[in-house]
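Asker: just coords:
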């Protein structure tokens, strides 16, 4: 593939489905990515969100790993200030021991939810300030070079668990550059600082044992279908559902029609939700390839992390397959 492709599986619980259905859908999606040539599938730590089933991120990774063969699996990401570095080192050391050569660990510093949930997690509001030190402590445990005398993470796998820094601001870019780690920008929902952050990362990168030169990953939303109108309909449905979920968090009894959601998204109050998904590829395989090629070229991306956002699992699987084939094809996109 001209640019490496990976998947961020949001582990959504679709309307009418259960959390168990979501877990099985994640296996189905990962298998589709595996046979379609994708490099990895990541899952993100979210909490107290009725439609997202990836809160116990390491458990979900282990479940999907047990039902796939070769594709890399990991966290995109673990919100490290929610946890002690030792516990995360133990979890991912266990995963890598079980599935050697297949486990990634992406790290972020956001709560992964709202302020009330942050308090329920027993997270100190200032815990994000120690994120750089926590990354180094975690790195030490995984490498067998603990920074805490007398403490080690068990099991520690024979193979390496590569670390990635996730972010949507200059802070993450500068930290990843300073530590010599790959940088993944969350442009699938926070697009504003993408180009500035990637430039800062490359300009200040310091080589490390894990990485000799900068490695940029970026998120893009994708709706690929055999027909353009079908893909556009999938996008409209998915983004309406997304808007409903976000509105419901503030008003549990609110029920809005499609027309009301569309009017809200077109209004000044709804514009922030619309701009969050600025980077979205939608259409036929050729149209999606053209979009992704242009996006990757605009930042010199080494890898794209794609969120296939269609509501139905069959449509998400088809989007994964069509996009993988289109990006692998040795023909110009039309």
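Answerer: Looks like it came in fine. Source: prediction; values computed, not measured.

Asker: drop to CA atoms for contacts and neighbour counts, all remaining ones
Answerer: OK.

Asker: can you pull out the strands in the stretch 201-334 of the chain?
Answerer: 216-224, 280-283, 303-308 (DSSP state E, counting those that start in this stretch).

Asker: and the shortest one, what does it pack against?
Answerer: Right, the one you point to is strand 280-283. Packing contacts for strand 280-283, counted by 3 or more Cα pairs under 8 Å, 6 or more residues apart in numbering; DSSP states H and E, involve strand 216-224, helix 228-248, helix 285-299.

Asker: okay if I get the ones you listed as JSON lines plus distance to residue 114?
Answerer: JSON lines is the format used below for the helices and strands packed on strand 280-283 (distance: least, Cα to Cα, whole Å):
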{"stretch": "strand 216-224", "distance to residue 114": "22"}
{"stretch": "helix 228-248", "distance to residue 114": "11"}
{"stretch": "helix 285-299", "distance to residue 114": "31"}
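
Asker: second structure for comparison follows:
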């Protein structure tokens, strides 16, 4: 049975504020919890006016405090930006506050450009290729196995569910070697999805944490009562993607009717690439797209991603998505 989870980049809409975005994040997580979503994740991005989740562990504490049962986690923490001990302490604190509910997805991208990465790290001597060693060091802090000579407090003994994130074969290979669950960022980088899942499943080595491969994949969903309404809602994220990929990131703009048709060749090519793993439409349209994606990939979980300008419309989209998945279960 494929489970639904939610990725929220905590969008700051045009005309809105960071405070409003954070309030919406907590409200959206409560709504996802009421619908039976398994997880709520937010991600580390820096220097972006339209994303309010830069201080990821702080946002997760805010969301976890507003909910009671849904798992809450990072999708992800960009480990090259941080000393592993700092992340062990942060997520150990979250686990102490909300035991049994905290996930930690780890990636090796900077979550920013090189200028912002330098401001974060103070030096770019940090080697992204050391990511596997940093993951092992982080695991050692949580296990409190003495390998580092330091006991993380909080952190030692924390029951954190750790994931490896990726959009290429590197993350798939690492997750397989460490026997960890794997989440693929197909909601914006879909090209290597099938190959990465194949590598992960083929090379997976059982661990104390996981006995068999477990995969989650990102999937954009914009659901509304009609296909036309959903197409309108999706235009906000489409505008944001085009702006980002053309070097002009912005806050999440209001929807624009006929936006996709108004784009030239370059803009259309950008959207054709990043939105391959998407469903835009009525519940029936969304159900068909989700069923096809699960049949193609065999994923254990779908991480629903969607940036919708109107908060109530976003909640309604999640409701319709959950109903569509429930219909698929009944049909099966």
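Answerer: The structure has been received and is ready for your questions. The structure displayed is predicted, hence computed values, not measured ones.

Asker: just put the helices and strands packed on strand 280-283 of the first structure in CSV and tack on distance to residue 209 of the first structure and mean neighbour count.
Answerer: As requested, these are exported to CSV (distance: least, Cα to Cα, whole Å; neighbours: other Cα atoms under 10 Å):
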stretch, distance to residue 209 of the first structure, mean neighbour count
strand 216-224, 17, 26
helix 228-248, 40, 17
helix 285-299, 25, 19
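
Asker: what is the burial count for the residue lying closest to residue 270 of the first structure once chain neighbours are set aside?
Answerer: Nearest non-adjacent residue to residue 270 of the first structure, counting by Cα to Cα, 6 or more residues apart in numbering: residue 264, 5.2 Å away. Residue 264 of the first structure has 18 neighbouring residues, counting by other Cα atoms under 10 Å.

Asker: try the one 5 residues further on
Answerer: Here the neighbour count serves as a burial measure; for residue 269 of the first structure (other Cα under 10 Å) it reads 10.

Asker: and stretch 307-316 of the first structure, which residues are buried?
Answerer: Under the neighbour-count criterion of 16 or more other Cα atoms under 10 Å, stretch 307-316 of the first structure has 307-311, 313, 315-316 buried.

Asker: quick one, helices of the stretch 101-250 of the second structure?
Answerer: 114-121, 131-143, 169-178, 193-203, 227-245 (DSSP state H, counting those that start in this stretch).

Asker: and those as a markdown table, adding distance to residue 291 of the second structure?
Answerer: Below are the helices of the stretch 101-250 of the second structure laid out as a markdown table (distance: least, Cα to Cα, whole Å):
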| stretch | distance to residue 291 of the second structure |
| --- | --- |
| helix 114-121 | 39 |
| helix 131-143 | 34 |
| helix 169-178 | 23 |
| helix 193-203 | 16 |
| helix 227-245 | 17 |
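
Asker: of all these, which lies closest to residue 160 of the second structure?
Answerer: helix 131-143 (7.8 Å; Cα to Cα).

Asker: what comes up buried for that closest one?
Answerer: 131-132, 134-135, 137-143.

Asker: which helices and strands does it pack with?
Answerer: Looks like helix 131-143 of the second structure contacts helix 84-97 (3+ Cα pairs under 8 Å, 6+ apart).

Asker: now the helix it packs on on the first structure. Mean distance?
Answerer: Here the mean offset of helix 84-97 of the second structure against the first structure after fitting is 0.2 Å, by mean Cα distance after the TM-score superposition for the first structure.

Asker: mind listing what's buried along that helix?
Answerer: Quick answer for helix 84-97 of the second structure (16+ other Cα under 10 Å): 84-85, 87-95.

Asker: centre of the chain to stretch 161-176 of the second structure, how far?
Answerer: In terms of Cα atoms, centre = their mean, to the nearest Å, the centre of stretch 161-176 of the second structure is set 13 Å apart from its chain centre.

Asker: same thing with stretch 265-285 of the first structure?
Answerer: 18 Å.

Asker: now stretch 128-135 of the first structure
Answerer: Computed by Cα atoms, centre = their mean, the separation of stretch 128-135 of the first structure from the middle of its chain amounts to 20 Å.

Asker: name the surrounding residues that touch it.
Answerer: Applying Cα atoms under 8 Å, 6 or more residues apart in numbering, the external contacts of stretch 128-135 of the first structure come out as 80-81, 84-85, 107, 109-110, 175.

Asker: follow-up on the earlier one: just the buried residues of helix 84-97 of the second structure now: which is nearest residue 114 of the second structure?
Answerer: Ranked by distance to residue 114 of the second structure (Cα to Cα), the buried residues of helix 84-97 of the second structure are led by residue 84 at 20.5 Å.

Asker: list the residues that contact the closest one.
Answerer: By Cα under 8 Å, 6+ apart, the neighbours of residue 84 of the second structure are 134-135, 137-138.

Asker: now those residues in a markdown table, with distance to residue 191 of the second structure?
Answerer: Output for the contacts of residue 84 of the second structure, formatted as a markdown table (distance: Cα to Cα, whole Å):
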| residue | distance to residue 191 of the second structure |
| --- | --- |
| 134 | 27 |
| 135 | 25 |
| 137 | 31 |
| 138 | 30 |
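
Asker: please name the nearest non-neighbouring residue to residue 100 of the first structure.
Answerer: Using Cα to Cα, 6+ apart, the nearest residue to residue 100 of the first structure is residue 159, at 6.4 Å.

Asker: got the contact list for the nearest residue to residue 121 of the second structure once chain neighbours are set aside?
Answerer: The shortest distance from residue 121 of the second structure to any non-neighbouring residue, by Cα to Cα, 6+ apart, is to residue 81 (6.0 Å). Counting by Cα under 8 Å, 6+ apart, residue 81 of the second structure makes contact with 110, 117, 120-121.
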